[in-house]
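Visitor: Quick one, fold the following:
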Amino acid sequence: CNALNASCSDCLGNSKCMYCYTDNTCKLYPSGKIIPPSSYCALDKARWGTCLVNFEALLISMGVIGGVLLLTITGCCIYCCYCRKGKNKRYEREDAKFESQRMERKARQEERRNERRSRLDEIRMKYGLMKEDSAPYTRFDA
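Guide: The predicted structure follows:
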């Protein structure tokens, strides 16, 4: 990196290097550290990756973007787990209501069927059409 002291763009062509504007030198990025120490180069004067944005602004913007992404993912998880579960309960309540209405209709239909059957039986008895035995067929003996 020391050979690339000509300009910031020449220095940052190598990803292992960082450019420091305090002394206009290209330095090896400290690989053991995530953030270079201020004794190495001040964060507002250090450039890494691009010459346009200093390291301090780069860290702040990455932190903000990471926080926004984390909040978005958390919000989506909360929405999917809790809000959609409430919608499923609403659908289950509606299904239960429709099922109970269907059973009530079926019971009323059966009641009307029994009433019609009893009226028809009364009419058959009135005119003597009612059969005494319940079997519809009889056997003829020859």
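Visitor: When you work out contacts or count neighbours from here on, use the C-alpha atoms and nothing else.
Guide: OK.
Visitor: how far away is the residue minimising distance to the centre of the chain from residue 61?
Guide: Residue closest to the average C-alpha location in the chain (CA atoms, centre = their mean): residue 80, at 4.0 Å. Per CA to CA, to the nearest Å, residue 80 is found 28 Å from residue 61.
Visitor: go on, residue 93?
Guide: With CA to CA as the criterion, residue 93 and residue 61 are 47 Å apart.
Visitor: which strands and helices sit next to the helix ranked longest in the chain?
Guide: For the chain, the longest helix by residue count, based on DSSP state H, is helix 84-126. Using 3 or more CA pairs under 8 Å, 6 or more residues apart in numbering; DSSP states H and E as the contact test, no helix or strand touches helix 84-126.
Visitor: please give me the structure for this one as well, since I'd like to look at both together:
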Amino acid sequence: MNMNLEIRISLFLLVCGLSSTLAQTNITCESKTKTTCEECLTNTSCLWCISSKSCMTYPYSTILPSNSLCPLNDARWGQCTINFQTLIITLSVLGVIIIIAFFICLFSCCKCENCGNSIKENKMQRKAEKRTSAQEQRRADMMARHDEIRQKYGLSRGSAYAKFDNPA
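Guide: Sure, this is the predicted structure:
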């Protein structure tokens, strides 16, 4: 029970620490407005705008910063050398390439599966032929045994009335 209380206190302190960290980032981003891009982007929640030379908190609610806040071409986040416009274009091209590669792999696998089906069909056909030939061999062996038994007891394979034709 004591451990349960300790866990609750730890979680409470963690949540309070996170909320105070978020409150501090709001203050620190805006306080670095008249500094350099590198100093602003030391905090990952900050966004640097080249045109206004201002540091601001990244607008997470809108995913991308609005054009009125900072044009995409002038916005920097994470690194000062890459702008949002280039980043978005690059990521979208990579996404399309990954999707195309996925569909190419999917279609090639389906094609190979169809090729595999013809191989499987050939294999099944060979097995069926082996079974048929084995069955014919067993049938021939059985007929030979039956003929031996008929010969042993003097029964001919001809008509059932043949023994009445030849008086013994």
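Visitor: Superpose the two chains and report the TM-score.
Guide: In this superposition the chains share a TM-score of 0.70, using TM-score structural alignment, normalised by the length of the first structure; 126 aligned residues with a CA RMSD of 2.8 Å.
Visitor: ok so, going back, am I right that the residue nearest to the centre of the first structure sits in a helix?
Guide: Yes - according to DSSP: H, G, I helix; E, B strand; the rest coil, residue 80 of the first structure belongs to a helix.
Visitor: Aligned against the first structure, show me the partner of residue 94 of the second structure.
Guide: Here residue 94 of the second structure is matched to residue 65 in the first structure, going by TM-score structural alignment.
Visitor: check which helix or strand covers that match.
Guide: Residue 65 of the first structure is part of helix 55-78, with elements assigned from DSSP states H and E.
Visitor: mean shift between that helix and the second structure?
Guide: Its aligned residues in the second structure lie a mean 2.1 Å from helix 55-78 of the first structure after superposition (mean CA distance after the TM-score superposition for the first structure).
Visitor: Buried residues of that helix, list them for me.
Guide: 55-56, 58 (16 or more other CA atoms under 10 Å).
Visitor: with those in mind, which one is nearest to residue 108 of the first structure?
Guide: residue 58 (73.7 Å; CA to CA).
Visitor: I'd like the distance between that closest one and residue 92 of the first structure.
Guide: Residue 58 of the first structure sits 50 Å away from residue 92 of the first structure, taking CA to CA as the criterion.
Visitor: Can you check what angle separates the longest helix of the first structure from helix 55-78?
Guide: Interaxial angle, helix 84-126 of the first structure versus helix 55-78 (axes from the mean of the first three to the mean of the last three CA atoms, to 10 degrees): 10 degrees.
Visitor: From the chain's centroid, how far away is helix 84-126 of the first structure?
Guide: Taking CA atoms, centre = their mean, to the nearest Å, one finds the center of helix 84-126 of the first structure at 38 Å from the center of the full chain.
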